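K.L.:
Quick one, structure for this:
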Amino acid sequence: MSRFLSRRHLLAAGLAAPALISTRSARAAEEVDVELILAVDVSRSVDAEEMEMQMRGYAEAFRDPRLADGIAGGPLGAIAVTLFVWSDWNIQDTLVPWMRLDGAATCEQFARAVDGASRETYLYTSISGAIDYASRQFGQRYGGLRKVVDVSGDGVNNSGRPLAAARAEALEKGIVLNGLAVLDRTPPPTTLLAGLPPIDEYYREEVIGGPGAFLMVAEGYESFSGAVRRKLIREIAGLAGPSVERATA
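P.N.:
Next up, the predicted model:
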């Protein structure tokens, strides 16, 4: 009888082990107010100077005291942020891994990481590939009360699977897609001849989505830094506002 009970207890323990491991894994993810993914366009429409403006804009935004104040005002007082660049359907490169930010000191650490990140540009524009990649990054180390992807870019999807499919799958997972559209004040003739929609309209209709989703429009890369600051402060603090905001230099 004792041998039978021993085997039965071992069997029960074995059956319970996966559930126990799963529970421990779930608890291992540190809770934060928001998991925020910054997805930065580095397609061929972004030249070296514009790429530098983008990265400098992100670094300056995380040095803004208002951003740290916004983090402190959250229920948990901490967020998790990562930054990756994207271009073709198969090109996504994480430049700054997930970091937990809970005040000015950690925001400065993130800003320094952005300062030291590589500057790179590629060819095509796969917003769908960027959204798919971002969707897979959530829940790796942190568990956010909100999950937000901040997609910045200046062109329409022209590589990878249909954008609508990637967008729909992300929204089904409860991910909020916000956008930062950069308007080219002097678009090339090929863009005009192709009859492509204005990038702000495209992002509003085809990219953003989810509860409280919004689009920040930068009037040229000269306005990028200010647009990023305003956008991040609103995202981190979860502030309500218009679905489309515009920033000028």
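K.L.:
going forward, measure contacts between C-alpha atoms and count neighbours the same way
P.N.:
Noted.
K.L.:
neighbouring contacts of stretch 208-220?
P.N.:
167, 171, 174-185, 200, 203-204, 224, 227, 231, 240, 242-249 (Cα atoms under 8 Å, 6 or more residues apart in numbering).
K.L.:
first vs last residue of it, how far apart are they?
P.N.:
Length of stretch 208-220, first residue to last, Cα to Cα, to the nearest Å: 20 Å.
K.L.:
what's the answer for stretch 67-82, then?
P.N.:
Start-to-end span of stretch 67-82 (Cα to Cα) is 16 Å.
K.L.:
Kindly report the same for stretch 157-173.
P.N.:
Across stretch 157-173, the terminal residues are separated by 21 Å (Cα to Cα).
K.L.:
for comparison, sequence B:
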Amino acid sequence: MELVLAVDISQSMDTDEQEVQRAGYVAALTSDEVLDAIRFGPTGRIAVTYVEWGGVGEHFTVADWTLIEDRASASAFAARIAEAPLRQVQRTSIVSALDRAVEMMRSNPYQGLRKVIDISGDGPNNQGGSVTEMRDRVLAAGITINGLPLMMKAETTAWQAMLHLDHYYEDCVIGGPGSFSIPVRSKESFADAIRMKLVLEIAGLVQDQPKVMLASSRQPIRCNLFD
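P.N.:
Coordinates of the predicted model:
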């Protein structure tokens, strides 16, 4: 699998949240569960890169493409993430982040059996164009998008609670075969959510019974509300 870990560093992510986010990825990438998922996969290895993103054109490759096939390679990759300086940028362009992730897949030296973009964020797309049009272009390229909506401020940030960011990711961001989204609602649950997400992505696991949501169960999200 080719996996892009695309991580939000917009200004709404304070330093404490960024540190929790980094620590969660480092712990997950070196966990026994994730290493087992890699080892027992069809090739026993994955190609992965870790990119932080914000507004249009604001992309920072923290850990470039690496083959992870054992604990040593996973630890070396995780160390590059842990040691990199923290950054913070202004806007939230999911569109630009997805576009950059696709380009990174096209230009890397690998040819994975599956291609996945794992995108995390604590807000809607607010720059760069239509998020649904970009999502559809990514899916047409044969790439799956999974989401990690960060809702750690939902109780204190009125706009985030009102938006239902988990629903926004379901309706407007994720897509492709086996795609899924795991909301993070507290700092304490972040590491567990990352580990679960990586295991599902690497192992290519899907639910026996796909999620079916009745149209009448909630109002659909207006995906272009902030575009």
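K.L.:
now what about the TM-score between them?
P.N.:
After superposition, the two chains reach a TM-score of 0.87 (TM-score structural alignment, normalised by the length of the second structure), with 208 aligned residues with a Cα RMSD of 1.6 Å.
K.L.:
quick one on the thing from earlier: could you tell me which of the contacts of stretch 208-220 of the first structure belong to helices?
P.N.:
Where these overlap with helices, as defined by DSSP state H, the overlap consists of Arg167, Leu171, Asp200, Phe224, Ala227, Lys231.
K.L.:
Aligned to the second one, what sits in the second structure?
P.N.:
It refers to Leu171 of the first structure. Under the alignment (TM-score structural alignment), Leu171 of the first structure pairs with Leu139 in the second structure.
K.L.:
same thing with the fifth one?
P.N.:
In the second structure, the residue matched to Ala227 of the first structure (TM-score structural alignment) is Ala193.
K.L.:
okay, now that match: neighbour count?
P.N.:
One way to gauge burial is a neighbour count; for Ala193 of the second structure, by other Cα atoms under 10 Å, it gives 18.
K.L.:
which residues sit in contact with the match of Leu171 of the first structure?
P.N.:
Under the criterion of Cα under 8 Å, 6+ apart, the neighbours of Leu139 of the second structure are Ile145, Gly175, Gly176.
K.L.:
what about the helices in the second structure?
P.N.:
15-29, 32-39, 71-83, 94-107, 131-140, 158-163, 165-168, 190-203.
K.L.:
residues near Asn158 of the first structure, how many?
P.N.:
By other Cα under 10 Å, 16 other residues sit near Asn158 of the first structure.
K.L.:
on that earlier part again, can I get the helices of the second structure in CSV with distance to His59 of the second structure?
P.N.:
Shown next, in CSV, are the helices of the second structure (distance: least, Cα to Cα, whole Å):
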stretch, distance to His59 of the second structure
helix 15-29, 16
helix 32-39, 26
helix 71-83, 15
helix 94-107, 7
helix 131-140, 17
helix 158-163, 24
helix 165-168, 22
helix 190-203, 21
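K.L.:
so which of the ones you listed comes closest to Arg114 of the second structure?
P.N.:
With distances scored as Cα to Cα, the stretch of these nearest to Arg114 of the second structure is helix 190-203 (9.3 Å).
K.L.:
Contacts for that closest one next, please.
P.N.:
For helix 190-203 of the second structure, contacts defined as Cα under 8 Å, 6+ apart pick out 1, 20-21, 23-25, 27-29, 31, 33-34, 37-38, 41, 46, 116, 182-184, 206.
K.L.:
if we can go back for a sec, any idea how far Glu69 of the second structure is from the match of Ala227 of the first structure?
P.N.:
With distances taken as Cα to Cα, Ala193 of the second structure is found 22 Å from Glu69 of the second structure.
K.L.:
and if you look at Pro149 of the second structure?
P.N.:
Distance, Pro149 of the second structure to Glu69 of the second structure, using Cα to Cα: 28 Å.
K.L.:
These two: who's more crowded?
P.N.:
Each of Pro149 of the second structure and Glu69 has its neighbours counted (other Cα under 10 Å); Pro149 has more, 25 against 17.
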